[in-house]
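K.L.:
I would like to see how this sequence folds:
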Amino acid sequence: MKRQRGRGRVALAGMAAMCAVAALPGQAWAVGEPNPYAFDSEAKAVRGSAVNSDGPPLTAGSTYKDTIRPGEKRYYRVDLDAKTNAYVSAVAVPKLATKVGYADKLTVSIEDRSGTKCGDDDAQFGSATYVRPVAAYADRTIDKDSSSCQEAGAYYVLLERSSEGTSTPEPWDVEIRFASEPGLKSAGPTAPPESWPSASPAAPGGGPEKRHGGTSFTDATGLTQGEWQDKITPGQTLFYRVPVDWGQQIFASADLGTSAADDSAQGVGNALVLALHNPARGIVQDASSVYYDGKQKSLAMDPVPPVAYENRYDSDPSTSAMRFAGWYYLSVTLNPEVGEEFGETAIPLTLRVNVEGEAESAPAYAGPAGDFEVTKDDQEAADSGKSAPEAAKSDTMQLVAAAGIGAGIVLVLGLGVWTLLARRRTATATAGLGAAPTPGPVGQGQVPGQAPAPRQAPGPGQAPGPGQYGPPPSW
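P.N.:
I've put the predicted structure just below:
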């Protein structure tokens, strides 16, 4: 990858058993089987056009799903203002056990109405030539020193798939996300930092904890600084996410544990891919140069600078990608050839994550930062290991619980008021029965000069009258 998650019953039971076996970790993937990548449940189906003017519109903050074949082009439209930065990411998800080559890639770009490219990048497989989700983004950023791509109006997103002749021609699923970053209230520095800490820190303390990765950006498991233990099967990709705030620096490494296979197995090159993506899903960097021979191996990311707004002005892609705060994503893929040599049993995986530096103030954005900030809820989700859907579900349940408690309090208070009013009416009626009758107007059936007859308790099936037990008549 370039830089820039009876018989009928017997038959049903058999089918269920087959499904259960198929879901067991460690199995060999079948050719053409859908990738287990968990697409965003709210992703909208969309069909890009071969002509830019017919491209379907994309909305900021939304996620979409499409497919693309070798040699195809897919156009989409985004309407941008002259103040907001735009990022459109594309995650290519080939089917399992299909074949990809070194040069197979998905290119994403944003163009203005004159055809000028505002930004582009490739999601490429490179030397790790095996199927896995790969991602990249294109951007349209506001730059007072630029004369192109600065106007408000229609822009076009273009996806292009390039493929080697020996690669499988099946279509790739693609997850597309459009994110926007507000401009600044006033211009800030445009010179990227000239120096920053590049020495890898000591291993995080506190001892290992178990935490299982997700299968996509959407359900990536939250992590904080620490040592995290997991297991990974050949051909599998696991996703994790780490909140990194302004001024903070992330370091990450992955250790592959020993295999129980005998020593006759041959080693596998590029056995593990460790990739880091920023909050807009742009690639920061990846690493895959590890040779696995059944013994423990370690793979570390090169140091990257602390998060800073002005990093975007650096010519180095890894530095430029560290341009905003938010969730940074780690993905780990185990080469499927490891299963051929060492068996399909899951292999121990250890992630070591360091987040160095104190959080600094955010730049003076002219609007809500959206995806590009770290909130208290983000930190809590990372501490507890929640994915985005789990965190959202937890927030919903808290709201439901709060609403339920509130409704319960209102009900209890209402019953209290009802009881008090009922008792007061009863007391009033009782007092009235014991008092001397007061002559009043002659009513129907009443003898002149005679006191009214006292009210009687209602008989069976009769509704209580005034002064009887029950809620007030107005209820």
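K.L.:
When you work out contacts or count neighbours from here on, use the C-alpha atoms and nothing else.
P.N.:
Noted.
K.L.:
ok, and the closest non-adjacent residue to the residue positioned nearest the centre of the chain?
P.N.:
For the chain, the residue nearest the mean C-alpha position is Thr218 (3.3 Å; CA atoms, centre = their mean). In space, Thr218 comes closest to Asp40 once its chain neighbours are excluded; the distance is 5.7 Å by CA to CA, 6 or more residues apart in numbering.
K.L.:
one more to line up against the first:
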Amino acid sequence: MRQRSRGRVTLAAVAAMCAVAALPGPAWADGETAAYTFDPGAEAVGGAVVNTDAKALKAGSVYRSSIKAGEKLYYRLNLDATTNAYVSAVAVPKSGGKVAYGDGITVSVRDSSDLQCSSEDARFESAEYPRPIAAYAYRVVEKDSSTCQGPGTYNVLVERESKATSGPEDWELELRYATEPELADDAAMPTEAPEDWPSASPAPPTPATDNRRQGGSGYYDATSLETGEWKDEITPGQTRFYRVPVDWGQQIFATAGLGNSTASDEYVSGALAMALDNPAQGHVGDASPMAYSGKPASVSLDPVPPVAYRNRFAASSSVSAVRFAGWYYLSVTLSPEVAEAYGDKPFPLTLTVKVEGKAEGSPYAGDAGIFAVTDKDKDLAKSGKSGPQAAESESDTMKLVGAAGIGAGAVLVLALGVWTLLARRRATAVTTDGGQPPYGGPPQAW
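P.N.:
The predicted model follows:
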């Protein structure tokens, strides 16, 4: 009896272990968000005020830093003569802080002689309230250029401009350094930007049956979306992040709208801001900030051309930025001033996304990394999962499979143990009675 009891306890323990392994990890409650979610894998790096003291950045890495008002900080790149390098900076002012018209950052890449390879700025202009803003700069190899073409040390310079009336707090920075794959056939690529493209707004997509998607709080945990009409909520002062896979030859359109309010009809200018960034988190464009007076209102991004390598040769930064395939990021911010007139409860937010055009082949040789749209990306967009959620699901699945394997192995061992015990008991009975096993098996030889 005691032996049989121990077998039952062991089975119960295995079942409990399997159940624990199958439990989901911690989840955020609906509507619970952070001001900005930094990539947890980001490495801390301090910017240098003197370029010769700058720390080197590694390709494919993410970093966290900070910058004071009026400060100019250097970071270093070690480049060869063939690689296109992109460095983005996301500036995150303190929540509840104050910014003024024209405040912002400028990011540039410079060679060892301080010649500028490229630069981009991100500023608070038509919507003057704190929110994450992003800009990028790059060194690209061009046949007909003599600037920034050789191998060696290059500098990334991040400059912050803030008015005297702005908040004095440091801004946090999230830096990303990505390199572009080599072309499969450099000679076959066009070197002129497109002159025109479809600009008419497409027919609205059919809303999905399950169309609720909670946006992320940063580029790291941006919620994946595909073509469709998506429902969310947003509170005053909050920024929601989403990402959409846009392949070569495809064109993205997006509209954000607020539902009506029964609390007030007070007019708030610049109530809702929306921005679009490319896979390297370079800025593509902003929608004109939307005013709100308690009635349904919406705002749309200006049309951008289909994704094409040749777009980089355009003079317009909004066209030039649509230069590679991958995840395109949408961010939507509701002004904190809305709370003064309407309260701080969440507002119903609708995000309408449309990706038009047939996907074309990649111009790169080999793996394109972040500059591609994979089947997995499409699945994530369909499910509405963020990158971290997908990784957690994969981890939970592996844990469950592992636990199931352990459980099955334990059951097998227990079954063999029970079989051996019964066999020994029968052997004892045979030895005692001098006969053969009652089940008609082979002669006893244990």
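K.L.:
residues in contact with the residue nearest to the centre of the first structure?
P.N.:
5, 38-40, 387-389 (CA atoms under 8 Å, 6 or more residues apart in numbering).
K.L.:
Give me the residues contacting stretch 304-321 of the second structure.
P.N.:
189-194, 196-199, 246-253, 278, 282-285, 322-325, 357, 363.
K.L.:
for it, which positions count as buried?
P.N.:
In terms of neighbour count (16 or more other CA atoms under 10 Å), stretch 304-321 of the second structure has its buried residues at 304-314, 317-321.
K.L.:
ditto for stretch 205-215 of the first structure
P.N.:
211-215.
K.L.:
can you count the residues close to the counterpart of Asp255 of the first structure in the second structure?
P.N.:
For Asp255 of the first structure, the aligned position in the second structure is Gly257, judged by TM-score structural alignment. Neighbour count for Gly257 of the second structure, taken as other CA atoms under 10 Å: 19.
K.L.:
In this structure Gly257 of the second structure contacts Thr350, no?
P.N.:
Yes: judged on CA atoms under 8 Å, Gly257 of the second structure makes contact with Thr350 at a distance of 5.1 Å.
K.L.:
does Asp377 of the first structure sit in a helix, a strand or a coil?
P.N.:
Judged by DSSP: H, G, I helix; E, B strand; the rest coil, the three-state class of Asp377 of the first structure is helix.
K.L.:
How much space separates it from Glu42 of the first structure?
P.N.:
Asp377 of the first structure sits 21 Å away from Glu42 of the first structure, going by CA to CA, to the nearest Å.
K.L.:
swap in Lys83 of the first structure?
P.N.:
28 Å.
K.L.:
Pick out whichever of those two has more residues nearby.
P.N.:
Using other CA under 10 Å, the more surrounded residue of Lys83 of the first structure and Glu42 is Lys83, with 18 against 10.
K.L.:
Just list what the longest helix along the second structure packs against, helices and strands only.
P.N.:
If you go by DSSP state H, the second structure has its longest helix at helix 387-433. Helices and strands touching helix 387-433 of the second structure, by 3 or more CA pairs under 8 Å, 6 or more residues apart in numbering; DSSP states H and E, are helix 2-22.
K.L.:
what angle do the helix it packs on and helix 387-433 make?
P.N.:
170 degrees (axes from the mean of the first three to the mean of the last three CA atoms, to 10 degrees).
K.L.:
what's the offset of helix 2-22 of the second structure from the middle of its chain?
P.N.:
41 Å (CA atoms, centre = their mean, to the nearest Å).
K.L.:
Give the buried residues for that helix.
P.N.:
7, 14-15, 18, 21-22.
K.L.:
same question, stretch 217-225 of the second structure
P.N.:
Quick answer for stretch 217-225 of the second structure (16+ other CA under 10 Å): 217-225.
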